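Student: what follows is a protein structure lacking sequence information:
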């Protein structure tokens, strides 16, 4: 009986560990709060230290007029969508080595929320 209980407990633990991480639905409102830290370098409507974010979805990386991009980002071939923005916000240097961006968001939920904010509000 004891062995069966231990076996069932181990099986249950393995199933929990193997299940994909559940994430809450993305929140544009929370993304807007998080975006405040992005505003040290970016805005929705004007280029600053970083390029503007208005219209970022579907835009080719390195293509905003009047912004001086790194050669690496201009040559990256990246088009911004949920997947590429998530990778970018996870580790910009891994996605595009040699790019200027160094800021990252560790938490997957925070990245999803910022991406939702940009998707909804930066059209």
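Tutor: Structure received. Since we're looking at a predicted model, the values are computed, not measured. Numbers count the residues shown, from 1 in each chain.

Student: drop to CA atoms for contacts and neighbour counts, all remaining ones
Tutor: Fine.

Student: quick one: the helices in this structure?
Tutor: In the chain, the helices defined using DSSP state H lie at 2-18, 28-38, 71-74, 82-90, 92-95, 108-121.

Student: chain neighbours aside, what residue packs nearest to residue 101?
Tutor: With sequence-adjacent residues excluded and distances taken as Cα to Cα, 6 or more residues apart in numbering, residue 101 is closest to residue 92, at 6.2 Å.

Student: got another one to weigh against that:
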């Protein structure tokens, strides 16, 4: 009985932890901070910043039709969750010389949520 209770508790904690790990809806709300410069989805276009479709696994500075700084193109970064989390906290610290002017997102949970939202979009903008 004690073992079963412990396993049930661990299952509940694991599910709760997973729910807290990523919240796509919260990430979409957080993306409102990015919308002034970036777009996602099937109709996304480059604006002040590049399209963010298919961001994860992509080399920095490679979206066709967007004019990147040399700092961004030559950063050697391939976007993954850890690199994005580090970058979004302070873009100019991660890539000195980038033209991205953004105060950053410092809250770890908000970064995870934003990551979950962005990861939905494949390179073609489809979810």
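Tutor: Looks like it arrived, so ask away. Nothing here was measured: the structure is a model prediction, and the numbers come from that model.

Student: is it possible to get CSV of the helices of structure 1 that adds distance to residue 49 of structure 1?
Tutor: Shown next, in CSV, are these (distance: least, Cα to Cα, whole Å):
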stretch, distance to residue 49 of structure 1
helix 2-18, 41
helix 28-38, 11
helix 71-74, 15
helix 82-90, 17
helix 92-95, 16
helix 108-121, 18
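
Student: could you say which of the ones you listed is packed most deeply?
Tutor: helix 108-121 (a mean of 20; mean count of other Cα atoms under 10 Å).

Student: quick one: that helix to helix 28-38, angle?
Tutor: 100 degrees (axes from the mean of the first three to the mean of the last three Cα atoms, to 10 degrees).

Student: excluding its own residues, what touches helix 108-121 of structure 1? List them.
Tutor: 23-24, 26-32, 34-35, 53-54, 56-57, 82, 85-86, 89-90, 105 (Cα atoms under 8 Å, 6 or more residues apart in numbering).

Student: so who does residue 39 of structure 2 touch?
Tutor: With Cα under 8 Å, 6+ apart, residue 39 of structure 2 has these contacts: 45-47, 50-53.

Student: so which of those residues is the most crowded?
Tutor: The most crowded member of these, judged by other Cα atoms under 10 Å, is residue 53 (25 neighbours).

Student: that one and residue 32 of structure 2, how far apart?
Tutor: Remark: distance between residue 53 of structure 2 and residue 32 of structure 2 (Cα to Cα, to the nearest Å) = 15 Å.
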